[in-house]
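Student: fold the following for me, if possible:
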Amino acid sequence: MMMEPYLNELLQKRIPLTKDISDKQSPNRFIRSEQFITDGRKSHIITLSGTYYDMGYLLGREYAKQLVDEVTSTYFSVKRKVIIYLKKQREVFNQELEEAVHKFLPLLPTECIMEFAGIYAGCREAGYPFLEPMILEKFLTLIELGEQECTLFAAQPPYTRGHTYQIRDLDYYPNMNMNYIPVLLVRIPQDNQGKPVGNSYASIDFMCNITGGVTTGINEHGVAFSQSRGPFYRRFSNSGLPIKNLIQLVLAYTQTAKEATDLIRMNHPATSHFVIISDPLQKKDSLQLLFMGPGFVHAYSDDESPDLNLVLYDDPKYLFYQPIKGAVYWTDMVGRKVNGVPEEFLMHDFYNVLQSKSESFDKDTGLEVAKTVGNDDTFISALYDTTLMEAWIGYSMRDKPAHTNNYTHFNLNKYFAYKNEIR
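Tutor: Modelled structure (predicted):
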C-alpha cells in the first residue's frame, strides 16, 4: 500500500516508517457496519478499530464510492457557499485556501495524517481514488474557514432530574450538493501491537464530513464536546489546530471536562469558538463553557458569568449571559428563523426557555428544547444523556432542517463495548 508522498514526508519527521508502513497496522483491526433507516434514508453505524491508518484504510476500502462521491460534491458545494458568505472573489479565495492548507499541514495531529493516508489508500485499492489533489486536507481547512453559528447546552443536577445531558444544534449552509447520508462513526484506536490506545469515541455527522476528525461527539467516559463559531478579537490563525482535530484529541485522550479544558490550553485552536464540554461526574468542574481562539482560552463553570467584553458583536443587545445553577449554554442565531419563538432569537430568549425547565429537565424536556431552538439552517440536532451513554440524533434533509425530522436513538454502550474484545 502506497502513501501520498507529502503525507509520508510529514510522518517521517514524527514516526519511523517502513516502506510499506506495516509497522503502522494492527493485527486486530476490524470494521463493523450496521444500517438503520431514518426519515426513509439508509443510514450507517460504522465501528472502526485499529491504528489510525487502519481505521482510515478500512473506511476507505469499504465505503470508497460513497466517500469519494460525497466528499467531492460537498467540498465544491461548501466552497461556493463559503466564498459567498465571506464575500470573496473566487480566485482570491482559492489562493487563500491553498496557502492555508499548506500552513496547516505541518500542524495536523499525527492521528489525522495517518487516517487521511489510510483513507486515500483504501479508496484507491477499492478502485475509487479521489481525483482532486489533497481534497481531504482542503475540505478540513474549508470547514475551518466557513464555521457557522450553533446552539450549545449542558446540564446536571440540580437543573436536571438526575442525569447529565448535552444538546448540540449544529447549524450550517442549507441545500448543499450532497445526499445527506447520516452516519454514526465509532473509533476504537489500537497501537500496532493490537492493544487499545486512549478512549473509544463516537462522532455524529454525514458521510461527506466524517473524515479529518470530529464535528460533534462523545467518548466512552461521557465527555461530550459542542462548539459554535465565536466573534472574538482574533478570529483565525494558521498557527493553531483545526477544530475537528482538536475535538478528536479531546475525545480520544481525556476523561473529564477539566482534563479536556487543560488539553485545549496546551493546543490552542486555529479559529475562535464558543465551546461547551461536559462529563457525567457531576462535579463543580463537570460543566465547562469556553471562550477560545488563537492564543487564548477562558473557561467558566455554571455559577460564573463569562467576560462578554471579549465578544465582538456590533449590537449590544446580543450581549447577554445570566448564570443558571447546574447548566451552561450559548446560542448565536442572529438573522435565523427559529420555530415557535421570536424570529430574532437571542441569548436572553434562550435563557428564558432554559429557566422554564429548571429542576425538571430530562430526556423528553431535552428533545423539546432541541426542537424549540432549531432553525431553518439546523444541520444536525443532538441530545446526549452522558449518564446512560445514550444519544438522540436528528439529521437534516435537503428540504427539511434536522429538528423537524425524526430523532434516532442510539445506545452507545453497545459500540464502546467492542473495545473489550481486543484487550
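
Student: CA atoms for contacts and neighbours, from now on please.
Tutor: Fine.

Student: show me what the longest helix along the chain is packed up against.
Tutor: In the chain, assigned by DSSP state H, the helix with the most residues is helix 64-86. Under the contact definition 3 or more CA pairs under 8 Å, 6 or more residues apart in numbering; DSSP states H and E, helix 64-86 sits against helix 110-125, helix 135-145.

Student: please give me the structure for this one as well, since I'd like to look at both together:
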Amino acid sequence: MIGEASEWHCSLFVAWGKATAADGHLYQLRALDYETEANIQKYPTIAVYVPEEGHPFANLGWAGVTGAVSGISSQQIAISEIGDDYDKANDTFQGMPFAFMLRDILQFDTSLDEAIARVKNTPRTTSLMYAIGDGEYGQGRALQTSHTLCNVFDPDNLEPLTPTHQRIPDVVYWGMSWNVPSYDGPLHDKLMEHYGRINAETTIRDILPNVRTGSLQAVVYDLTAMHIWLANARTEEESGPLKAYDRPFLHIDMNKVFSQARQLSQEKSTH
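Tutor: As a prediction, this is how the structure comes out:
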C-alpha cells in the first residue's frame, strides 16, 4: 500500500465542451509528483492486458509496481489520482488499496457512472482524490474520498471554492492536493488562458512546465481520439531535464495498440 502510506501529491484536470471547443475532444491530465531520487522511473512499462473477463486496458507504470496509478481502457475511460490527509482521523489501511481499485475500473467498467459506483462501493482506505474521464460520454468527474468520504464533483459544484480555486465551465481540476493555492492558482490561470483550445499540445508545452507538476510521471489523455502522451522522470543513466514534465513525451495511438493486442490474443488462443 505504498500509495496510501506515502501520499503521492499530484495534479489533475479533465476538460471538455467549451473548454476544448477548438477540436471538441475530452482531455485529461494525470501529473504524478513523487520522489524522483527513489528511481522508480528506471524501468517504465506500458502493460497492455486483454483479459478473459472485462476488456482490454493499458497500465502506465513501472516494473515492480502492482495495481494501476495511471491508465486508460479500451472503453475510453482514464484515471488520475492525488494523495492527501484531509481526513487523517478516519484513514485506515483496512480496505482495498487504491491502485487495485483503479485497475478494476480500467478492466471492468464501461462508463463514468460505473466507475463512480465502484469508488463509492469499494472499502476505501485513506484520503485520496481522483479524476475519471469518459470519452464516449464526453465528460469527467472529480472525486474527494477517504475511508468515510466520497464526494463527487462536476464543474458546477467543484470544491474547494477559494480565491485560487475558482470553478471553470466544463472543467474539473485540482493542483497538487486539496486546497493548495500555490498550485491551484497557476493551474486555474493556465486553464483559463487556454480556455476553448485546451489540448495535449497546450498542456505539454505551457500548462505543465509553468505549473511545475508531474515530476515523476506526466500523462495527457485524449479520450475522444484515444491517444496518450506520456513522460517519465530522467533515470540515472539518462541525460537532460530531471522532471517528467520537462522531458520529451511519447505519443501513442491507443486504438492501434488495443487493436493489435486483441489480434495477438486471438492468434494465441487459436494455437
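
Student: overlay the chains and give the TM-score.
Tutor: The TM-score (TM-score structural alignment, normalised by the length of structure 2) is 0.86; 255 aligned residues with a CA RMSD of 2.4 Å.

Student: coming back round to it: among the helices and strands packed on helix 64-86 of structure 1, which comes closest to residue 156 of structure 1?
Tutor: Proximity to residue 156 of structure 1 (CA to CA) singles out helix 135-145 among those, at 30.6 Å.

Student: ok and the closest one relative to helix 110-125, angle-wise?
Tutor: Relative orientation of helix 135-145 of structure 1 with respect to helix 110-125: 130 degrees, computed using axes from the mean of the first three to the mean of the last three CA atoms, to 10 degrees.

Student: residues in contact with helix 135-145 of structure 1?
Tutor: 71-72, 75, 78-79, 82, 97-98, 100-101, 104-105, 116, 211-212, 242-244, 270-271 (CA atoms under 8 Å, 6 or more residues apart in numbering).

Student: comparing the helices and strands packed on helix 64-86 of structure 1, which comes out most buried?
Tutor: Ranked by mean neighbour count under mean count of other CA atoms under 10 Å, the helices and strands packed on helix 64-86 of structure 1 are led by helix 110-125, which reaches a mean of 24.

Student: put together CSV for the helices and strands packed on helix 64-86 of structure 1, with distance to residue 330 of structure 1 on each row.
Tutor: Output for the helices and strands packed on helix 64-86 of structure 1, formatted as CSV (distance: least, CA to CA, whole Å):
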stretch, distance to residue 330 of structure 1
helix 110-125, 29
helix 135-145, 20
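
Student: what's the closest of those helices to residue 188 of structure 1?
Tutor: helix 110-125 (12.5 Å).

Student: re the thing from before, just tell me the aligned range of the longest helix of structure 1 in structure 2.
Tutor: Using TM-score structural alignment, none of the residues of structure 2 align to helix 64-86 of structure 1.

Student: residues of that helix that come out buried?
Tutor: Going by neighbour count (16 or more other CA atoms under 10 Å), the buried part of helix 64-86 of structure 1 is 64-79, 82-83.

Student: what of stretch 139-149 of structure 2?
Tutor: 139-147, 149.

Student: over to stretch 151-166 of structure 1?
Tutor: 151-160, 162-166.

Student: same question for stretch 301-309 of structure 1.
Tutor: Buried residues in stretch 301-309 of structure 1, counted by 16+ other CA under 10 Å: 301-302, 306.
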